[in-house]
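Chemist: Pasted the sequence and its predicted model underneath.
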Amino acid sequence: MTLPEYLHHTFPTLLLRPPLFYSWDIGIRFELGVNYAYHNVYENCPYLQGVNRRAITLFKTLHAPNDDIYIVVDVNDFGDGGAFKRKLNAFSKYVKNKSLLYKLRQNTIPYVFPEDDENDVYRTHRFFLKCKTSDFAYVPMIKAICHQDMGLKPRIFHRVYFINTSKHTIFHIYDDRGCDLLATSPETIRGIYDSYPHWILDYDRAKIDQVFL
């Protein structure tokens, strides 16, 4: 089953774009960054240590080493060819076995934010790689995702989704502020809901609690 087929079958009404939490009935929105101060952000600072700890802990709790997953990277193309001029390091830097990169696939789809594309010239290039959790170095990759707005390197600007086809979940760190976790069943993610209630974003807590009643 290809990625588009899997998404259509398993998450049939979901458009894979942020904010995911508000586009699906079963999910959790976690807060990653706490006590942010723009003048006090530097490599390995306490703020980023906290962000990384939460993001990595949630990922590791959700994804077993032998789970089948898709790593999905969306690259914006604004009609200037820039998407292909830049080397896509989001896979090559973090996949342990480089031969897996031969399985990397790409689909060009309509821009996932059509409301921002009045002339219909933008596109989204969706790259995806099917592998096991243990096939890639997720700790440095997650740190690079969390760095995207921090002015620190390494960083990944593109949107990255981790789609677990063994558990039927989608995990998306939208930036250092937080992440979304979707599932096809509340029971699949009840354990992570019970284990980290103090990390749930208070703004959406009431809606999230309703899912697990």
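Modeler: Received, thanks. Please read all numbers here as calculations on a predicted model, not as lab measurements. Residues are numbered from 1 along each chain as shown.
Chemist: use CA for all of it now, contacts and neighbours both
Modeler: Fine.
Chemist: helix, strand or coil for the residue nearest the centre of the chain?
Modeler: Residue closest to the average C-alpha location in the chain (Cα atoms, centre = their mean): H172, at 2.4 Å. Classification of H172 by DSSP: H, G, I helix; E, B strand; the rest coil places it in strand.
Chemist: List the contacts of it.
Modeler: Shown in contact with H172 (Cα atoms under 8 Å, 6 or more residues apart in numbering): L20, V160, Y161, F162, C179, D180, L181.
Chemist: next one: S23
Modeler: Residues near S23 by Cα under 8 Å, 6+ apart: L14, L15.
Chemist: mind checking how far it is from S166?
Modeler: Going from S23 to S166 by Cα to Cα, to the nearest Å gives 21 Å.
Chemist: Same question for K96.
Modeler: 21 Å.
Chemist: do the same with E118
Modeler: Using Cα to Cα, which is the criterion applied here, E118 is 38 Å from S166.
Chemist: just R53 next, same as before
Modeler: The gap separating R53 from S166 is 24 Å, by Cα to Cα.
Chemist: What of K93?
Modeler: Between K93 and S166 the computed distance is 24 Å (Cα to Cα).
Chemist: what does P186 give?
Modeler: Counting by Cα to Cα, the gap from P186 to S166 is 15 Å.
Chemist: ok, those two, which is more surrounded?
Modeler: Neighbours were counted for P186 and for S166 using other Cα atoms under 10 Å; P186 has more, 17 against 13.
Chemist: related to what we said a few turns ago, redo the contacts of H172 as a markdown table? Include distance to L14, neighbour count and secondary structure.
Modeler: Converted to a markdown table, the contacts of H172 look like this (distance: Cα to Cα, whole Å; neighbours: other Cα atoms under 10 Å; DSSP: H, G, I helix; E, B strand; the rest coil):
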| residue | distance to L14 | neighbour count | secondary structure |
| --- | --- | --- | --- |
| L20 | 8 | 22 | helix |
| V160 | 16 | 23 | strand |
| Y161 | 13 | 21 | strand |
| F162 | 15 | 20 | strand |
| C179 | 17 | 24 | strand |
| D180 | 14 | 20 | strand |
| L181 | 13 | 24 | strand |
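Chemist: Comparison target, given below:
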Amino acid sequence: MKTQERLNDILKNILEQYGVEDKTLNRLTHKYMLHIDELSEKYQYLEDGSLNETCIEECLQKATEIYRFINFSDNLLVIYDNLFGQENEREKEFLESTLTHISKYDTYKLKWQYPIYKNDLPIHQDNEIYTCIRHLYRVKEINIQKLFREIILSDIGGEMDFCSSIFIIDINSGCIFHLYDDRGIYILALKEEYLTDVWGEFHDSVFTLDYQNFKIKVNTLYWIDETKDDPNDLCLHGDITVTIGGEELSSSCTVSAAALRMLKTLWEDHLLTKGGQILPCCGNFMIPNETLDEVEIIGCDTGIDWTILHEDGMIKLITEKENTVFVYYLQYKEEVLRFVDMVENYYKISLPKNIPEDEFERNGYMAFWNEWHRRRGRKSEK
């Protein structure tokens, strides 16, 4: 970055890479985002109403551990969004006391509105328009324990009102760390690989509150005759239960077609359609493209389907009964890939398939696996 570049220009450039215009960062979502919502299992208060210092220390320890694990560079942009424009010099001075080597400071105002939700869906904006005073600091280091403690205390009787207001951005990578209060942390990244190690290290703390919003349960897998391993049967079947919110969708379906269709939804939206259901009864007619790297699977009109949309960095699932839930993209991806790998492994432990002599059928089967492995991120083995 050029030293004369304004901090608001640096921020706007990073936000453009996230696909959004300049906005209050407490509403920022992205495809590559982790939500860690259990910093401590203890209750914030003791029986006498006083603060539970053990809980506070556990929150502080977890937040500090996660931040240090990410290994941010020394080229940091610290954002303090005073959301309601009530300037508090004491809070500003405290924040600055936690920052080391402030090389540049900037401030400006922006307007924003609360979205109004119904059934977890934003239906319109609040009529009231708020003015956010944004403070931006370019720094090398942060006294994170001192700062994080006050953020954690913000929602439970602390002296500073830093709730949902402080954002630490690594200018080099664009990663954003947002400890919003004692309840949790959001981490956003421009590339999935920036979050891979974090997710692996803190997996049990990620998405814990809403992890059951989308689950795929494989009850049984079998070939069409249900009695033996059949090397002539190219399509795997099974009994599947998919949970979307509180709704359970159970089907005896062609799971090989279901898995590929779910795999496609990691990149594409899926709308309700006849013959192309996510859990199809039939899926044995495969039409290859010319290069044999994609296949269209045609089935009957029987099956279970739901809408899958990529929206504001989240996956939006809408059942045929119009039940709607939002799932973090990485959470959705993990569940889909777990199902995909389970189906593929069943093929691997079964007898090798007898490849059809008919050219059209053979090309369809080859295209199926070529697309499968291309989307799964590995070379075809079929």
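Modeler: Cool, got the structure. Note that the structure is predicted; figures quoted are calculated from it, not measured.
Chemist: Give me the secondary structure label for K217 of structure 2.
Modeler: Under three-state DSSP, the three-state class of K217 of structure 2 is strand.
Chemist: Quick check: nearest residue in space to it, chain neighbours excluded?
Modeler: Using Cα to Cα, 6 or more residues apart in numbering and skipping the chain neighbours, the partner closest in space to K217 of structure 2 is T241 (5.1 Å).
Chemist: Could you verify that that neighbour is part of a strand?
Modeler: Yes - under three-state DSSP, T241 of structure 2 falls within a strand.
Chemist: The helix ranked longest in structure 1 corresponds to what range in structure 2?
Modeler: Longest helix of structure 1, by residue count under DSSP state H: helix 46-62. With TM-score structural alignment applied, helix 46-62 of structure 1 matches the range 54-70 in structure 2.
Chemist: Spatially nearest residue to D117 of structure 1 (excluding sequence neighbours)?
Modeler: Y111 (7.5 Å).
Chemist: That neighbour contacts Y122, correct?
Modeler: Yes - assessed by Cα atoms under 8 Å, Y111 of structure 1 is found in contact with Y122 at 5.5 Å.
Chemist: who touches both of those two?
Modeler: In contact with both Y111 of structure 1 and Y122: N76, using Cα under 8 Å, 6+ apart.
Chemist: Next, count neighbours for H158 of structure 1.
Modeler: Other residues close to H158 of structure 1 by other Cα under 10 Å number 16.
Chemist: next one: E41 of structure 2
Modeler: E41 of structure 2, neighbours per other Cα under 10 Å, totals 9.
Chemist: again with the one 3 residues further on
Modeler: Applying other Cα under 10 Å, we find 19 residues neighbouring Q44 of structure 2.
Chemist: before we move on, back to that, which elements pack onto the longest helix of structure 1?
Modeler: Packing partners of helix 46-62 of structure 1 (3 or more Cα pairs under 8 Å, 6 or more residues apart in numbering; DSSP states H and E): helix 138-146, helix 186-195.
Chemist: Provide the aligned range in structure 2 for the longest one.
Modeler: I take that to be helix 186-195 of structure 1. Mapping helix 186-195 of structure 1 onto structure 2 (TM-score structural alignment) gives residues 192-201.
Chemist: ok, and for the matching stretch, which residues are buried?
Modeler: Neighbour counts over stretch 192-201 of structure 2 (16 or more other Cα atoms under 10 Å) mark Y194, L195, V198, W199 as buried.
Chemist: Which pair in those has the greatest spatial separation?
Modeler: Y194 and W199 (9.6 Å; Cα to Cα).
Chemist: Please, where are all the strands along structure 1?
Modeler: All strands of structure 1, identified by DSSP state E, fall at 27-31, 68-77, 105-110, 123-132, 159-164, 169-175, 178-183.
Chemist: Go through the ones you listed and pick out the most buried.
Modeler: Highest mean neighbour count of the strands of structure 1: strand 27-31, a mean of 25 (counted as mean count of other Cα atoms under 10 Å).
Chemist: sorry, back to before: and the residue nearest to D117 of structure 1, how many residues sit next to it?
Modeler: So Y111 of structure 1, with other Cα under 10 Å, has 20 neighbours.
Chemist: Show the contacting residues for it.
Modeler: Each residue near Y111 of structure 1 by Cα under 8 Å, 6+ apart is listed here: N76, D117, Y122, R123, T124.
Chemist: Could you verify my assumption that the third one touches D77?
Modeler: Yes - applying Cα under 8 Å, one finds Y122 of structure 1 in contact with D77, separated by 5.7 Å.
Chemist: would a markdown table of the contacts of H172 of structure 1 with distance to E31 of structure 1 be doable?
Modeler: Below are the contacts of H172 of structure 1 laid out as a markdown table (distance: Cα to Cα, whole Å):
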| residue | distance to E31 of structure 1 |
| --- | --- |
| L20 | 14 |
| V160 | 17 |
| Y161 | 17 |
| F162 | 18 |
| C179 | 7 |
| D180 | 9 |
| L181 | 11 |
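Chemist: overlap between these and structure 2?
Modeler: Shared with structure 2 under both residues aligned by TM-score structural alignment, their matches' Cα atoms under 8 Å, the contacts from those are V160, Y161, F162, C179, D180, L181.
Chemist: Need the residues you listed in TSV (columns: distance to Y42 of structure 1).
Modeler: Converted to TSV, those look like this (distance: Cα to Cα, whole Å):
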residue	distance to Y42 of structure 1
V160	23
Y161	26
F162	27
C179	21
D180	25
L181	28
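Chemist: quick one: which two of those are the most distant?
Modeler: V160 and L181 (12.8 Å).
Chemist: so can I have JSON lines of the strands of structure 1 showing distance to M141 of structure 1?
Modeler: Listed next are the strands of structure 1 as JSON lines, based on distance: least, Cα to Cα, whole Å:
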{"stretch": "strand 27-31", "distance to M141 of structure 1": "19"}
{"stretch": "strand 68-77", "distance to M141 of structure 1": "11"}
{"stretch": "strand 105-110", "distance to M141 of structure 1": "19"}
{"stretch": "strand 123-132", "distance to M141 of structure 1": "14"}
{"stretch": "strand 159-164", "distance to M141 of structure 1": "10"}
{"stretch": "strand 169-175", "distance to M141 of structure 1": "11"}
{"stretch": "strand 178-183", "distance to M141 of structure 1": "15"}
